[in-house]
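J.: quick one, fold the following:
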Amino acid sequence: MNIVAILQARMGSSRLPGKVLKPILGRPMLEHHIERIKLSSKINRIVVATSIDPADQAIVDLCRQIGIESFEGELENVLDRFYQAARLYKSDHVVRLTGDCPLADPHLIDELIDFYFVQKCDYASNCYEPTLPDGLDAEVFSFAVLEQVWKEAVLPSHLEHVTPFIYMHPERFKIKSHKYHTDLSHLRWTVDEYEDLEFVRRIYEILYPVKPDFSMKDILLLLEKNPELAEINRRFKRNEGAKKSIEKDKQFLAQKHSH
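T.: This is a model prediction of the structure:
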């Protein structure tokens, strides 16, 4: 059984261009992120899914340097990018990860994968009904489900965010949410804004030298002792990008109806 983690990453970002390669302790953020995912005991292969945009060549070059597979697909149609990468690497099951989450916890990813198999579901995630900090998001689904979605999804938000088609159709797919025992969803550990990057850099500067494989619990303990760290990026809200996608869908549907 082949479980492939597909990590989507691109240089373009309206709020923080080139964020995935911004340095943290002298190494690109994406390299740190991959190092953490490699600690998973369930994932058989990691593939970075980037785009054919010339700006993204820097991501391909980094992957080559650190010995990680990369796939270059369409810039806007991320769903197609995932499908083509999953097919190329003969995935039976796919773990979807995004390149703006350098604090990803491999143990939590493994727990989600176990949960997915125990529940015998089509799709399991820890972010559809979030209880973990924003920035620890992961989703698991079978290649068969991905292929079905790839064949049918047409809305721009479904192509951009890969999985909304699944949770928009609960009558067709068995969907399960893996929840943490405490709701930590108010915490912001993703990197979308400069302040987010500053926050993540502080976490790495403090924890990485003493424990390179630091976990979510280590970060929580650090924030308990140093609550001022969480103030660095507190003003930003979860899922800002989703609002833009909904606008694109409205435009797409308006154009469709006008033809």
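
J.: okay, CA-based contacts and neighbour counts for the rest of this
T.: OK.

J.: what about the longest helix along the chain, distance to the chain center?
T.: Identified as the longest helix of the chain according to DSSP state H is helix 240-258. Relative to its chain's centre, helix 240-258 lies at 22 Å (CA atoms, centre = their mean, to the nearest Å).

J.: list the contacts of the residue nearest in space to the middle of the chain.
T.: The centroid of the chain falls nearest to Thr98 when counting by CA atoms, centre = their mean (2.3 Å). By CA atoms under 8 Å, 6 or more residues apart in numbering, the contact set of Thr98 is Leu7, Gln8, Ala9, Asp137.

J.: let's see this one next, to set against the first:
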Amino acid sequence: MAKVKVIAEIANAPINSEQVKEPKVCIAVICRLKSTRLRRKALRPIHGIASIERCLMNCLAVPGGYEVVLATSDLPDDQPLTQFTLDNRVKIVTGDPDNVAERLLKAAEATRADIVVRVTGDNPAVSPEMMGYMIDQHIKTGADFTYAKESTMGTVGDVYTVEALRRLLQYSASLSHAEYLSFYFFNNPDLFNLNAVELPAEWVHPEWRLTMDEIQDLELFETLYKAMDIGPRPLTFEELQAFLLKHPEVAELNRGIKVKWRDDTALVRELNEATTLKKRL
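T.: Next up, the predicted model:
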């Protein structure tokens, strides 16, 4: 009976902070050089520094000191990206050219992470502040997938629990539309626990386009970084926002460019159909 009593006392004892494992987080920048509208855009200089390097510097500046991984393909055409280790502060993983989920998982395994943040290499000015906020919200809720309800385009990424990525890949290893990974989570709320985050209102400027797909986008970034004289250092959203509010004409440089996954109704219909999983895992 004494043994049973001891076991019961242990079971009912409060959990202390030393017994709770803090989840490990990594930030994975997904990037390739296959773009057709703005060829090899990740290598294009913005005020003298490659766009992908600017993105990586901002990821390294996310509060919390998380490990950053550049996840590209194993194709010869993408090998120039493997040089961007930023003095060995960034890990490099290569993998399937088309399966983004698989490359995210490789990035997580390379850093032994429980949570992985997906940032696209198209976004040189991704916000360290917003990424820190998203990570905190994900950890608080224990969700499978955390995303911003509304944001300034190009400033924030998605957050995934690694176990949820493994479940998705177990269901369908091919993932024919993995480039649009978030659709697999949006369209299967019965399989995944979704967490829609409302960013602070002062961070949200839906009229701004801070991503790189067209020559006008490059012109905006070059104008912005040159005017602010941003050298080899991160650019916070606070700085960027202050500049664009003071110089609204710069934000007009790429106004009106369509976003394929949002504005192309045929593509959206195709994505919704292809990423809706037909049965439970």
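
J.: residue in the first structure matching Thr51 of the second structure?
T.: No, residue 51 of the second structure isn't Thr; it's Ser. Matched by TM-score structural alignment, Ser51 of the second structure corresponds to Met29 in the first structure.

J.: same question for Glu238 of the second structure.
T.: Mapped onto the first structure by TM-score structural alignment, Glu238 of the second structure lines up with Lys217.

J.: kindly report the same for Phe145 of the second structure.
T.: Under the alignment (TM-score structural alignment), Phe145 of the second structure pairs with Tyr123 of the first structure.

J.: Leu70 of the second structure too?
T.: Per TM-score structural alignment, the equivalent position to Leu70 of the second structure in the first structure is Val48.

J.: helix, strand, or coil at that match?
T.: Here Val48 of the first structure takes the strand state, with states given by DSSP: H, G, I helix; E, B strand; the rest coil.

J.: element containing Pro232 of the second structure, please.
T.: If you go by DSSP states H and E, Pro232 of the second structure is not part of any helix or strand.

J.: Ala50 is in contact with that one, correct?
T.: No - counting by CA atoms under 8 Å, no contact exists between Pro232 of the second structure and Ala50, whose distance comes to 9.9 Å.

J.: distance from the helix or strand containing Leu112 of the first structure to the second structure after superposition?
T.: In the assignment (DSSP H and E), Leu112 of the first structure maps to helix 106-119. Helix 106-119 of the first structure, aligned to the second structure and superposed, deviates on average by 0.9 Å (mean CA distance after the TM-score superposition for the first structure).

J.: show me where the stretch 1-150 of the second structure has helices.
T.: With DSSP state H, counting those that start in this stretch, the ranges of helices along the stretch 1-150 of the second structure come out as 2-12, 51-60, 100-111, 128-141.

J.: list the contacts of the longest one.
T.: Read that as helix 128-141 of the second structure. Counting by CA under 8 Å, 6+ apart, residues outside helix 128-141 of the second structure touching it are 23, 58-59, 61-64, 117, 145-148, 155-159, 195, 197, 199, 236-237.

J.: restricted to strands, list these.
T.: Val117, Phe145, Thr146, Tyr147, Ala148, Asp158, Val159, Asn195, Val197 (DSSP state E).

J.: how about the last one, what does it touch?
T.: The one in question is Val197 of the second structure. With CA under 8 Å, 6+ apart, Val197 of the second structure has these contacts: Met134, Gln137, Thr146, Tyr147, Ala148, Lys149.
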